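J.: Structure here, sequence nowhere to be found:
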């Protein structure tokens, strides 16, 4: 996959420009800066469809990778390295992101749901190269022994020791602060209209003017679909709407994260398990929130007595098969696209592994399966 390093940056310009200032862009920028690059972030601003504003902050391995075991391995690698990233962020930003990896549960409210999820996890772990992934299928009694606050409607659960979570707002702040301390030139309200190959590098333009760089890394989420073709890349991503409920703070009762419900280090409970194909609609809808709340109360009846303090929706960045897209341009060396819907889980990989590889002008072998070329192969098969 490698074509060698990109040419040196023009005098006075950054070595790499990261387009997109969310969790993915922040992680890539920090990794590049820690590897010695002069980095600029061009961020569209808070009026963008920013997935980072609505993330659930899970570091999740359980259930990921059915149909592509490489994604399961990539997720597990990042989860295993998240403790290193948390320590790094604390050192470089002064912020504790409240990372915890106690193992995660997926609660089931019917026997059929438990059986269906257990069979899917069994198929996932039977894929090639999946040794070392452990999980347990628990009945109601064992689930209640481990999670005393569950309700009678919980028939059982799946448990994986590899799962964890962080504080999403603290993570976003820590990435931004660490980047600033590393000298990253962060420029908000700098939407990009055009990227053109120029002088062995790239001219990046917007209403604000022009910036040139030897490397450009597209981390603009849904905006990558528009930007990628400008540098000979493809990012066929679409929005998937998700809604979240946040309760008032309450005494700690839940040490373990779940795919649809978690208590933060500050005491509030986040509830969010919706997926809607509604285009770029980010409105909050009462019927969906009601279903989410009803399931959450069945899982933990004590939630019925808590006030809701906030609800919101955001757009996930989804590829056609749901897996990440990591690619480099063969037509225009030095241009890369990085897009995924698990920016928190994969943040450790992005900072510690992917960014240094991009600076060297290549993608690591571990992500070779994530090229967008896989979609064209399927289409012509």
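T.: Done, it's in. Everything numeric in this text was worked out from a predicted model, so none of it was measured. Numbers count the residues shown, from 1 in each chain.
J.: Please make it C-alpha for all contacts and neighbour counts, starting now.
T.: Will do.
J.: can you map out the helices along the stretch 101-250 of the chain?
T.: 111-125, 140-146, 168-181, 224-227 (DSSP state H, counting those that start in this stretch).
J.: so how far is stretch 277-295 from its chain's centroid?
T.: Distance, stretch centre to chain centre, for stretch 277-295: 21 Å (CA atoms, centre = their mean, to the nearest Å).
J.: in it, what's buried?
T.: For stretch 277-295, burial by neighbour count (16 or more other CA atoms under 10 Å) applies to 282, 284, 288-289, 292-293, 295.
J.: Relative to residue 300, how far out is the residue nearest the centre of the chain?
T.: Centroid-nearest residue in the chain: residue 343, 1.6 Å away (criterion: CA atoms, centre = their mean). Distance, residue 343 to residue 300, by CA to CA, to the nearest Å: 28 Å.
J.: Likewise for residue 259?
T.: From residue 259 to residue 300 the distance is 14 Å (CA to CA).
J.: circling back: contacting residues around the nearest residue to the residue nearest to the centre of the chain once chain neighbours are set aside?
T.: Leaving aside its sequence neighbours, residue 343 sits nearest to residue 24 (CA to CA, 6 or more residues apart in numbering; 5.4 Å). For residue 24, the contact set (CA atoms under 8 Å, 6 or more residues apart in numbering) comprises 219, 338-339, 343-344, 347, 350.
J.: another one to put next to it:
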């Protein structure tokens, strides 16, 4: 079998790449060692956020992505018809709060920097915050409202992107592990090896989430993507009492920390099914999937500071997943200068759902030509290139 492009990974980033490439007329193979959306994309909350990103390249990328998602979600549902469940795109907005006196001013200062970068960050009085979230802890010390924050159902979004890609000719190979790259005498990619044979491709995109580092090492072109474990608690169904995505100001520090030790913050939101999702945690423990009661307990305690009514809630289940962590906290959307024809789309950590479609826009332009853009205009790609100075000490010559 021969294709223009082979995409390794059928999570939301790989699905978005397949969608962007196939709808532009390329022949695409999507390969995953498991099933679509069975990894990180089904073990997260579906965040589409600007509130958790300081001024800089990732925030700019998030703004482009949020400009793309409403139209794309509607187009996917329209193209697939009534047989496709709703992607549950919900521009519900976010509220960030602090529960300590010491935390209030840093949150307000951070919001001021975001406003200077063009983000709609509205400082609320506690009375105004309680009007929006009546069950919020009235002892909160500061609150900022972000109307641009949104949410989507990540598993359905992944399946929707892949379904449209398949309508445009893409083929999805589940339970197909890629064991190596096929390269010509000059070292350029000509396809991939799998356990069942060779698939020819002019270009190969590695979009394997937290497994990207391991896979790139195996392929002789290492990229420093590592797993960072996160957990989510899910309550039983209850009357709707959380109306936005609400989290405490510690969340930004947890996302930006390079510390391998446990980082937790309260992140709370309702689902359309009536449950409440409670996050979040971050720790570097490799691919260790064991449950740690201490981690879940710390998450629950922090959530109670924000919404005391959750003390009455029953936890129905918890789940954990691995996020693709990069040492400089920026994703990779780039060709590999060491191996002609090899591309990477990974390293988004907890922002992969939101940034998937803009990452795919960059990859499609790199592979097929053109300028990546959203409704906001051209997308700057240099900060997400493998050649960036912050990665120089991590990259080794390809084997």
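T.: On my side now, so go ahead. What you see is a predicted model; the values in this text were computed from it and never measured.
J.: returning to what we had before: which among the helices of the stretch 101-250 of the first structure is found nearest to residue 308 of the first structure?
T.: Among the helices of the stretch 101-250 of the first structure, helix 168-181 comes nearest to residue 308 of the first structure, with 18.5 Å by CA to CA.
J.: can you tell me what part of the second structure that closest one aligns to?
T.: Helix 168-181 of the first structure lines up with residues 154-167 of the second structure when matched by TM-score structural alignment.
J.: Spatially nearest residue to the aligned residue in the second structure for residue 306 of the first structure, not counting backbone neighbours?
T.: Mapped onto the second structure by TM-score structural alignment, residue 306 of the first structure lines up with residue 313. Excluding its sequence neighbours, the residue lying closest to residue 313 of the second structure (CA to CA, 6+ apart) is residue 235, at 6.4 Å.
J.: where's the one you found relative to residue 48 of the second structure, distance?
T.: For residue 235 of the second structure, the distance to residue 48 of the second structure equals 22 Å [CA to CA].
J.: Between those two, which has more neighbouring residues?
T.: residue 48 (27 against 18; other CA atoms under 10 Å).
J.: Excluding sequence neighbours, find me the nearest residue to the more buried one.
T.: residue 354 (4.3 Å).
J.: Could you pull up the residues touching the one you found?
T.: Contact analysis of residue 354 of the second structure by CA under 8 Å, 6+ apart lists 46-49, 62, 65-66.
J.: Next one: whatever residue of the first structure lines up with it from residue 292 of the first structure, what distance?
T.: Using TM-score structural alignment, the partner of residue 354 of the second structure in the first structure is residue 345. Relative to residue 292 of the first structure, residue 345 of the first structure is positioned 23 Å away (CA to CA).
J.: Also residue 136 of the first structure?
T.: Distance, residue 136 of the first structure to residue 292 of the first structure, by CA to CA: 25 Å.
J.: now swap in residue 25 of the first structure and tell me
T.: Distance of residue 25 of the first structure to residue 292 of the first structure, given as CA to CA: 30 Å.
J.: And for residue 193 of the first structure?
T.: Taking CA to CA, one finds residue 193 of the first structure at 39 Å from residue 292 of the first structure.
J.: for residue 324 of the first structure, same thing?
T.: Taking CA to CA, one finds residue 324 of the first structure at 27 Å from residue 292 of the first structure.
J.: thinking again about what came up before, translate the residue nearest to residue 313 of the second structure into the numbering of the first structure.
T.: Counting by TM-score structural alignment, residue 235 of the second structure corresponds to residue 247 in the first structure.
J.: try residue 129 of the second structure
T.: That one, residue 129 of the second structure, aligns with residue 143 by TM-score structural alignment.
J.: how would you label the match of residue 354 of the second structure: helix, strand or coil?
T.: coil (DSSP: H, G, I helix; E, B strand; the rest coil).
J.: Check the one 3 residues further on too.
T.: With three-state DSSP as the basis, residue 348 of the first structure sits in helix.
J.: Next, the contact list for it, please.
T.: Counted by CA under 8 Å, 6+ apart, residue 348 of the first structure has contacts 27, 78-79, 81-82, 84-85.
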